[in-house]
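1. Dropping the sequence and predicted coords here.
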Amino acid sequence: MMRRVIEFLVPLIGLAVWYFIKDPEAAVAAGISGTALYLTNFLIEKWAGDRLPAKTPKAAPRSEAPPLRPRTDRKVTTGSASPARVAAPTPIERKIAVPREKSRRARPLVRRRTILFAGTSVAVGGVASWLIVEDKRDDSIRTFAGHTDVLFSVRFSPDSKTLATGSMDGTVRLWDVEASSTRKTLTVDGPIGGLGDIHFTPDGSTIMAGAGWAPGVGQQVVFWDARSDSPTRKFPIPGKRSRCAMSPDGRIVAEGGDQKVITLRVRRTWRPLGTLSGHTDVVSDITFSRDGKALASISADKTVRVWDVGTGKEIALTRDQEISSSGGQVSISPDGTLVAYTKGYHATNIWRPSAGAAVHAVTNGVHHFAGNPVFSPDRRHLACVDQWEGSHVIRIFDVGTGVEEKMLYGHESSIASLVYSPDGTKLASAGSDKTARLWSVG
């Protein structure tokens, strides 16, 4: 019993040291592998001991001494009664002692060896951690570092030469995509709760970002001239939890949040064009189709809706009780025929509004949370984020089949935003590790 306890504790002690001084995630994987190896070893021993026949000992050799002759002596009785009776000869045989067979089990197929087991456990665990966690792998082709706080949003300029990132540090940075260097830093006067929901006008001359709620200021939408460093206009947004989206032609801005309605406004004047009413809880995300004629939204009321921007009418609706109670993210394909939305914690569902039903759930390989879905410009692929136990992976799926085609590692913390370049050859991401990254996906 003590031997088994020692065998189990030795590798665990080693893994505990590994956990605190080297690599927690690898140690967890190694611990799981080591425990599995121990149990496998134990079960094989148990099976071998119960199933294999015991060895039959050889019979003891018989004595080489010559056999004894039968007795021939006779017992004679005298008298007149009857003639003498002679006893029949009784042979006497030598009894040879045969040792009693000892009952014993067969030797097990696998012999326990504490040191070997400990080393094998750690080795197997290390391999498992590399194959499963791969936390040291970096597939990005460029890293953009300079923000001093977490990032909320990332967006390509129309010519794909500039990357804009918005951060909790209250700035929007414009990066040279090829050089990974900062071209310009855009700021806002006064307190703000971070900048996100970045968009460019089609000619790239104007940049828009949503400023998060801050005490005494509230939420705002801020516009900059791409050639200047100061904001040109700021407009307030009601509520404390709002999302903003700009139509691809740059003419309309949609904003929605805890007011439960989506308001459409003229970008230049901020004049309201109308409202899209129907959601009964917080609107957590909104997005325009490429032609700007349709808008998709998702809400904490567990519905996804598609709207006609021109008429303000709802044209499609799906209810899904597996949508998170806090809402989720939504994306609409460039041609407006498909909508992807986050479904609970393990899938992004692809919905075809015209058919009125989901096409399929992208779940292959997604371990924890399939968030931030985004369609490629050609509509053939869907990228989403898998936030899994400290390993933040971007996964790319084939829209038609749902088969995973690529996994991208590199971020060291949660990923808040994904976007394809206009030509579809690159993917950009923004994360809580204060960096943006560029990936080759063409």
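-> Yep, that arrived.

2. hey, let's count contacts and neighbours off CA atoms from now on
-> Will do.

3. Show me where the stretch 101-250 of the chain has its helices.
-> For the stretch 101-250 of the chain, applying DSSP state H, counting those that start in this stretch gives helices covering 114-132.

4. Just the strands from it, written as ranges.
-> Secondary structure of the stretch 101-250 of the chain (DSSP state E, counting those that start in this stretch): strands at 142-145, 151-156, 162-167, 171-176, 181-187, 195-200, 206-214, 218-225, 231-237, 242-246.

5. Just put those strands in JSON lines and tack on distance to residue 40 and mean neighbour count.
-> Shown next, in JSON lines, are the strands of the stretch 101-250 of the chain (distance: least, Cα to Cα, whole Å; neighbours: other Cα atoms under 10 Å):
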{"stretch": "strand 142-145", "distance to residue 40": "44", "mean neighbour count": "18"}
{"stretch": "strand 151-156", "distance to residue 40": "46", "mean neighbour count": "27"}
{"stretch": "strand 162-167", "distance to residue 40": "50", "mean neighbour count": "26"}
{"stretch": "strand 171-176", "distance to residue 40": "54", "mean neighbour count": "23"}
{"stretch": "strand 181-187", "distance to residue 40": "53", "mean neighbour count": "16"}
{"stretch": "strand 195-200", "distance to residue 40": "51", "mean neighbour count": "26"}
{"stretch": "strand 206-214", "distance to residue 40": "54", "mean neighbour count": "24"}
{"stretch": "strand 218-225", "distance to residue 40": "59", "mean neighbour count": "21"}
{"stretch": "strand 231-237", "distance to residue 40": "61", "mean neighbour count": "16"}
{"stretch": "strand 242-246", "distance to residue 40": "53", "mean neighbour count": "25"}
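
6. So which of the ones you listed is nearest residue 409?
-> strand 142-145 (12.4 Å; Cα to Cα).

7. Against which helices or strands is the closest one packed?
-> The contact analysis (3 or more Cα pairs under 8 Å, 6 or more residues apart in numbering; DSSP states H and E) places strand 142-145 against strand 435-440.

8. for comparison:
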Amino acid sequence: MNNVAQSYAILEISPTASPELTKQAYRKLAKIWHPDRYVNDPILKAKAEAKIKTINLAYAAIKADLAKKDSNAVKLNTVTNSAPHTSQTRVENTQQTPEFYYQQGMSYLNSEDYDAALDSFSRVIKLDLNYIEAYQCRGFILSKLGYNLRADAEFKKAHQIKLKNRTTTSYNKKYTPEGYSDRGYTVKATANNQSSTPLKFWHTIIGFERAIQFLAVSCDGQIASASNDKEINLWQVNTGKRISVLKGHTDNVTCLAMSVSGRTLISGSKDKTIRFWDLQERKIIRTFGGYFDGHLSEVVALALTPDNQTLISCGGDNSLKIWDVNRGMEIQNISVFAAVTCLALSPDGRLFCTGGLEPELRIRNAKTGQVIRSINNNSGILSLAFSPDGNLLATGGFNRHIKLWDLTTGQEIYTLMGHTDRVSQVIFSQDGKTLISSSWDKTIKLWKLSTGEEITSVEAHAAKINSMALAPNNQTIASGSADNTIKLWQCNL
């Protein structure tokens, strides 16, 4: 029996099984043999660890074989006799297209084979020097591997190509929700000189040894922060003092979300679990995942509906999950084609949108996961936000641009240009008139949405800004940075 046949046998399926059936078999076995299920039985846990390793290797071998077959099917275009009277054959190779290597690279990226993905995207660029998405994907992988300078160079190149290819005309036309031209337009950063300062620094929270990665603010003035560790720190907005440390995750915290009431904090982690915290008692009140259900990799993003009934989660396993909070059950599992980096929920809790490396933005029903609308964004996304009335969507991404979309038509309204590095966060003010953005370029910017003009720009930190949150009073902004600080800002909106 060859290695691939053995791999199918390990997954307990036929070698003729479809890729979808293979994936389902892998996920089923991965759940059964997940070591976290046997934490109280050392013997079974050791057996599960060996078993899951074998299952992962088998699945990887099958995917590699399928990718190889797909590649060979394209390479061997025709096999014909060189002459009617001879038995010699001739193999005609066709030059692969950039799109072929791009799709191949995306396949490797989804399976987290980063070396192979980088090779494929490099082949794309060799064939087409202006293939923007290939530069963005290379930048994403290099960033994930910790090569930030090289990643920035890739994103900068993609940005330069996009500027060179830009044909959209700049307008000074005002935006009105009732009607506007269906041609998107670009507004360059030109800060207004105002007598009053719309964004004023007033406090720094120091005392960290690691970069601040994630922030969430409650309605009663508590700030939750997470760095590259297992703990969550709680701070008081008014004083900037730490009031508690939440412990429970067994690996680094990777995302935070706050309930509308501000009484519950939800956290996701590399330990594959989602934990709910009572902020009054400061203790875990429930845990999703990690045993019989949940994500097979780190939890990337979270959002809780306003009625506290439904939780949306995104994972590094390229899946979206919808949970019934009361029953503690996963009710929908949706596979996606590319890495997800961010998630936003509409104010009424009926819709959600995810962003990442997939060129399409998908607006989905929050109960069923059904796609309501797709928007062709054509760029990697790091942050998303719905406007308070639910009619607009703002996106910020790797290419340093912010885009504003009309959700009723799917048309782009603005491209806001001004940041010089990737946009890490976008937030609407509560009245929907102002957009707030933060970036790896260390700045926070305020934008006037009626015109698309930049109101102000503040160099807020000494290093990149990873996260930002607006307090419910609409007057305080918290920003978290790689300079190991949280800063609080007085915001006059």
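-> That came in fine, so what should we check first? All of these numbers come straight from a predicted model, not from anything done at the bench.

9. would a markdown table of the strands of the stretch 101-250 of structure 1 with distance to residue 420 of structure 1 be doable?
-> Converted to a markdown table, the strands of the stretch 101-250 of structure 1 look like this (distance: least, Cα to Cα, whole Å):
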| stretch | distance to residue 420 of structure 1 |
| --- | --- |
| strand 142-145 | 15 |
| strand 151-156 | 8 |
| strand 162-167 | 11 |
| strand 171-176 | 16 |
| strand 181-187 | 20 |
| strand 195-200 | 13 |
| strand 206-214 | 18 |
| strand 218-225 | 22 |
| strand 231-237 | 26 |
| strand 242-246 | 16 |
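
10. how much space between residue 204 of structure 1 and residue 227 of structure 1?
-> Counting by Cα to Cα, to the nearest Å, the gap from residue 204 of structure 1 to residue 227 of structure 1 is 10 Å.

11. Also residue 9 of structure 1?
-> Taking Cα to Cα, one finds residue 9 of structure 1 at 65 Å from residue 227 of structure 1.

12. ok, those two, which is more surrounded?
-> Shown here are residue 9 of structure 1 and residue 227; by other Cα atoms under 10 Å, residue 9 has more neighbours (13 against 9).

13. In contact with residue 469 of structure 2: list those residues for me.
-> 215-217, 427, 477-479 (Cα atoms under 8 Å, 6 or more residues apart in numbering).

14. and the alignment partner in structure 1 of residue 471 of structure 2, how many neighbours?
-> Here residue 471 of structure 2 is matched to residue 421 in structure 1, going by TM-score structural alignment. By other Cα under 10 Å, 21 other residues sit near residue 421 of structure 1.

15. how near is residue 421 of structure 1 to residue 227 of structure 1?
-> Counting by Cα to Cα - residue 421 of structure 1 and residue 227 of structure 1 are separated by 22 Å.

16. cool, and residue 367 of structure 1?
-> From residue 367 of structure 1 to residue 227 of structure 1 the distance is 43 Å (Cα to Cα).

17. now do residue 272 of structure 1
-> Distance of residue 272 of structure 1 to residue 227 of structure 1, given as Cα to Cα: 28 Å.

18. Give me the aligned partner of residue 461 of structure 2 over in structure 1.
-> Alignment note: residue 461 of structure 2 maps to residue 411 in structure 1; criterion TM-score structural alignment.

19. all helices of the stretch 1-150 of structure 2, in order?
-> 3-10, 19-32, 42-75, 98-110, 114-127, 132-144, 148-165.

20. Quick check: which of those helices is nearest to residue 347 of structure 2?
-> Judging those by Cα to Cα, what sits closest to residue 347 of structure 2 is helix 132-144, at 29.7 Å.

21. Buried residues, the closest one. List them.
-> 132-143 (16 or more other Cα atoms under 10 Å).

22. As CSV, these with distance to residue 58 of structure 2 would be great.
-> Below are the buried residues of helix 132-144 of structure 2 laid out as CSV (distance: Cα to Cα, whole Å):
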residue, distance to residue 58 of structure 2
132, 34
133, 31
134, 29
135, 31
136, 30
137, 27
138, 27
139, 29
140, 27
141, 24
142, 27
143, 28
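
23. Out of these, which is nearest to residue 207 of structure 2?
-> Residue 207 of structure 2 has its nearest neighbour among the buried residues of helix 132-144 of structure 2 in residue 143, at 26.3 Å by Cα to Cα.

24. how about the closest one, what does it touch?
-> If you count contacts by Cα under 8 Å, 6+ apart, residue 143 of structure 2 has them with 150-151.

25. The residue most central in space within structure 2: which element?
-> Centroid check for structure 2 by Cα atoms, centre = their mean gives residue 341 as the closest residue, at 0.6 Å. When elements are assigned from DSSP states H and E, residue 341 of structure 2 belongs to strand 340-345.

26. Who are the packing partners of that strand?
-> Here strand 340-345 of structure 2 touches strand 299-304, strand 310-315, strand 351-356, strand 381-386, going by 3+ Cα pairs under 8 Å, 6+ apart.

27. one more time with 10 Å
-> strand 299-304, strand 310-315, strand 319-324, strand 351-356, strand 360-365, strand 381-386, strand 392-397 (3 or more Cα pairs under 10 Å, 6 or more residues apart in numbering; DSSP states H and E).

28. What span of structure 1 is that strand aligned with?
-> Against structure 1, strand 340-345 of structure 2 falls on residues 283-288 (TM-score structural alignment).

29. which residue lines up with residue 338 of structure 1 in structure 2?
-> Per TM-score structural alignment, residue 338 of structure 1 is aligned with residue 392.

30. Does that match touch residue 363 like I think?
-> No: using Cα atoms under 10 Å, residue 392 of structure 2 is not in contact with residue 363, being 11.7 Å away.

31. For these two, list the residues in contact with both.
-> Common neighbours of residue 392 of structure 2 and residue 363, using Cα atoms under 10 Å, 6 or more residues apart in numbering, are 346, 407.

32. how big is the angle separating the longest helix seen in structure 1 from helix 114-132?
-> Using DSSP state H, we find that the single longest helix of structure 1 is helix 24-51. Per axes from the mean of the first three to the mean of the last three Cα atoms, to 10 degrees, the angle that helix 24-51 of structure 1 makes with helix 114-132 is 130 degrees.

33. buried sites along helix 24-51 of structure 1?
-> For helix 24-51 of structure 1, by 16+ other Cα under 10 Å, it's 24-35, 37-38, 41-42, 45, 48-49.
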